[in-house]
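Enquirer: dropping a prediction and its sequence here:
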Amino acid sequence: MRTKTVRVLLVEDDDGDAVLVEALLEEANAPFVLSRAGTLAEAEQMLSDAECVLLDLGLPDSQGLTGLHRLLAKQNAPAILVLTGLDDEREGIDAVAAGAEDYLIKGKVDGELLLRGVRYAVERRRAEDAQRKLREAELIAAERARLERGLLPPPLLQNSDVDLEVRYQPGGQRMLLGGDFYDAVGLPDGTVHAIIGDVCGHGPDEAALGVCLRIAWRALVLAGEPAEKVLKTLDQVLVAERHGEGIFTTACMVTVSPDRRSARYFLAGHPEPLMMVGRQIVDLPKSKIGVPLGVLTDYAWTGVDVPLPSGWSLACYTDGLIEGRVPDDVDRLGVERLCEILGRHLQDGPNWMDSVIAEVTELNGGALDDDVAILLLKDGK
């Protein structure tokens, strides 16, 4: 099997020592491409093209371990083998402790030893990089799972005659955790509250803010605060906790009465819920979509009252479901076409969520850019 060529950068200001290294590599018939820098500054410019650096610790612009520290601080620094003199072995040991892969003593190394040293250094650095990336991936996965548990918790609807189904699909283009969240709580008097929200942006900061708002909402609802006050308080929490001045959140909050004959919903810059009875989509009363949370101070959100016929269901969703692309159209999918899709799938029965998400994704030509969350409340009587 052909041995892969290794790109080696020799950082050495002494011409005699440089010629010696070149001769040793030729002696070992080593598959190396050797380049040379006479100063540390030159080496820093050439570092990105090297897999292994042979570094002399005594350079015109760097003495001792200073040069090693500077090279190791570079992003994606290659493997580094330190070259020391006969009287400087202690310095070589210190260099390994500081992050060098190994050290070689000038005058005590032949071609084969140099060859093995370089190969060992390169493979060790590759193994270390692989381990580091694995640890980073594991940490990111653990943090993502923790944030998802906060964004998408188990609902508190024990012993309730309102059924709940939820779906969540992360945006596939970025594979970054977004700030979509939902929750549902049943109170002792039979009232059921639900919320779905979307923090603008993607990433851990947005997800953490979504968790904060979702927990605050649950605490306020369990404390019995009226819906109007809940939204005002969430607005205050958002402004206090957000990491940027322009960060806002859209939300839809629904309250189902204890007798299940009516509901009230509030919109804070969020898509209107969809109501279904049997296999039909029912028009809701015209409503004003209030401003998102975090946009205007002292804004008052008003609710819309909706009668609930027997066999009702209410679907709340985030805008990732309606912002997908449509073939041969510059516009996004939109609510009207979503209702057309939903209407067709309702004819096949009540379990429509997965098939609707699948069709919207297919129309988009692949994974949707934004996260999709759906919260479906249903008459369980």
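Expert: Perfect, I can see it now.
Enquirer: going forward, measure contacts and count neighbours with C-alpha atoms only.
Expert: Noted.
Enquirer: can I take it that Arg260 is in a strand?
Expert: No: secondary structure of Arg260 (DSSP: H, G, I helix; E, B strand; the rest coil): coil, not part of a strand.
Enquirer: second structure for comparison follows:
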Amino acid sequence: MIDVDDARRAPGPDVPATLRLLVVEDDEGDWMLASEHLADSGLDARLTWARTLDEAALMLDVDCVLLDLGLPDASGLPALRRLLAAGAPPVIVLTGLADSTTGLAAVAAGAQDYLVKSDVDGERLARSVRYAIARRQLEHADRALYRSLVREQETTRLEQALLPRPAVNDRALELLVGYRAGRDGVLGGDFYDAVERLDGTVLAIVGDVCGHGPDEAALGATLRTAWRTLVLAGVPTDDLFGLLERVLEAERPRAEIFTTVAMVAVAPDRRSADLYLAGHPVPLVLGTPTTLASAARRGRALGIPVPGGWTPLHLDLPASWRLLLYTDGLMEATLADSTERIGKPGLLAVVDESLAAEALDPGGPDVVERVIEGVRTLHGGDLVDDAAVVVVGWRA
């Protein structure tokens, strides 16, 4: 049961204690009557008076509008629609017409309530004002919740496109993947993937679309999907970057957007690999100590209009080996409470510490999780930039 006194005196949890009300009424007597009703109700309100709809349209920075449907410059439902189109807050229609059909039509058109002037007293008017404001706030909350759910669904779809399940059947090959979104939790353009060809060759890739936000995330998802499609279609490895660049140029929202990529193609016997670099940081060769792979064959980033292509660097691999591919969110993270970046030396140290911890606790987190968490610890919290990591390895 609604307590009338509570509705009259106590503001709801989201209703301002002092309300700003606009009364749109051309009759001075009715304006004074509405003012008296609100004063009698005990409602803490500051009233503003507008005699025409045009005047009211310039005075909508209020919490609620009391609107007469018979104005000199507008009447009936068109007046209500004009006011709502002008960005009005909650509107309560006040009219002398005791016509329930008109009242229902007004509510259907967007009014929060419909009151007949001859039937209104202070309590009823105050309650209607409070309820109108509360309902509008609930509508805003519902819309915000809906938008949040839609964004969550979009993020989930982007995650599935950016962070797929590797399509590798060789269970003897070690393949670990990891991703950490930046501080704001919004996916960026970092992506990874790994696919095994029919002949047993395994290709693994990490990429980073420059910039942050939904456009970059969507482009990263497109590039990742295009890369997997090209690999599964049997496109020669040497042609992948050129075709991927064509997809980038066709899909990027702005001409200045580019993408860096690192890719390894591991031979079917797992004793050699070809390393392709498109403006991307070189992978790490995990070991004691961990070292950087050679950057001797680094090519230009995709989407940069300068000469040059992508010649692979052939790697002869030992009986047991592990390569770590990553995006620059790991290196560019700063040390806590400073502007100094972790950089390559810091990342190498984190990796060596992670490998040592893995050796002591082989049943614990994998090396990818340890590396990401190690960088996060040095940074002192969530990373500013996204980070994608892939480890591919073979143990004799």
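Expert: Okay, I see it. Remember, it's a predicted structure, so these values are computed and weren't measured experimentally.
Enquirer: in terms of helices and strands, where is the aligned partner of Leu24 of structure 1 in structure 2?
Expert: Leu24 of structure 1 maps onto His37 in structure 2, with residues paired by TM-score structural alignment. Using DSSP states H and E, the element containing His37 of structure 2 is helix 28-41.
Enquirer: and that helix, how far from structure 1 on average?
Expert: Compared with structure 1 after the fit, helix 28-41 of structure 2 shows a mean deviation of 1.2 Å (mean Cα distance after the TM-score superposition for structure 1).
Enquirer: list the buried ones in that helix?
Expert: Buried residues in helix 28-41 of structure 2, defined by neighbour count with 16 or more other Cα atoms under 10 Å: 30-31, 33-35, 37-38, 41.
Enquirer: and the furthest pair within those residues?
Expert: Using Cα to Cα, the two most remote members of the buried residues of helix 28-41 of structure 2 are Asp30 and Ser41, lying 16.5 Å apart.
Enquirer: determine the longest strand present in structure 2.
Expert: In structure 2, assigned by DSSP state E, the strand with the most residues is strand 202-212.
Enquirer: which bit of structure 1 covers it?
Expert: The aligned range for strand 202-212 of structure 2 is 192-202, by TM-score structural alignment.
Enquirer: now do the buried residues in the matching stretch.
Expert: Quick answer for stretch 192-202 of structure 1 (16+ other Cα under 10 Å): 192-202.
Enquirer: tell me the contacts of the closest residue in space to Asp305 of structure 1 that isn't next to it in sequence?
Expert: Residue nearest to Asp305 of structure 1 in three dimensions, not counting chain neighbours: Arg264, with 4.4 Å by Cα to Cα, 6 or more residues apart in numbering. Listed by Cα atoms under 8 Å, 6 or more residues apart in numbering, the contact set of Arg264 of structure 1 reads 254-256, 303-306.
Enquirer: can you tell me which of those are buried?
Expert: If we count by 16+ other Cα under 10 Å, those have these buried: 254-256, 303, 305.
Enquirer: contacting residues around the alignment partner in structure 2 of Tyr317 of structure 1?
Expert: Under the alignment by TM-score structural alignment, Tyr317 of structure 1 pairs with Tyr326 in structure 2. Tyr326 of structure 2 is in contact with 206, 281, 283, 387-390, counting by Cα under 8 Å, 6+ apart.
Enquirer: now do the helices in the stretch 1-150 of structure 2.
Expert: For the stretch 1-150 of structure 2, applying DSSP state H, counting those that start in this stretch gives helices covering 4-9, 28-41, 53-56, 76-85, 100-109, 122-162.
Enquirer: packed most tightly, which of those helices would that be?
Expert: helix 53-56 (a mean of 18; mean count of other Cα atoms under 10 Å).
Enquirer: mean shift of that one relative to structure 1?
Expert: After superposition onto structure 1, helix 53-56 of structure 2 sits on average 4.2 Å from its aligned residues (mean Cα distance after the TM-score superposition for structure 1).
Enquirer: what packs against that helix?
Expert: Identification of packing neighbours for helix 53-56 of structure 2 by 3 or more Cα pairs under 8 Å, 6 or more residues apart in numbering; DSSP states H and E yields strand 19-24, helix 76-85.
Enquirer: can I assume Cys316 of structure 1 sits in a strand?
Expert: Yes: judged by three-state DSSP, Cys316 of structure 1 forms part of a strand.
Enquirer: who's in contact with it?
Expert: Shown in contact with Cys316 of structure 1 (Cα under 8 Å, 6+ apart): 196, 252, 271-274, 374-376.
Enquirer: 10 Å - rerun?
Expert: Contacts here follow Cα atoms under 10 Å, 6 or more residues apart in numbering; on that basis Cys316 of structure 1 touches 166, 182, 194-197, 251-254, 270-275, 373-377.
Enquirer: if I look at the residue nearest to it when sequence neighbours are not counted, how far off is Ala79 of structure 1?
Expert: Residue nearest to Cys316 of structure 1 in three dimensions, not counting chain neighbours: Pro273, with 4.6 Å by Cα to Cα, 6+ apart. As defined by Cα to Cα, to the nearest Å, Pro273 of structure 1 lies at a distance of 57 Å from Ala79 of structure 1.
Enquirer: neighbour-wise, which of the two wins?
Expert: Ala79 (27 against 20; other Cα atoms under 10 Å).
Enquirer: picking up where we left off before, give me the helices and strands touching the helix holding His37 of structure 2, please.
Expert: helix 4-9, strand 19-24, strand 45-50, strand 64-68, strand 91-95, helix 122-162 (3 or more Cα pairs under 10 Å, 6 or more residues apart in numbering; DSSP states H and E).
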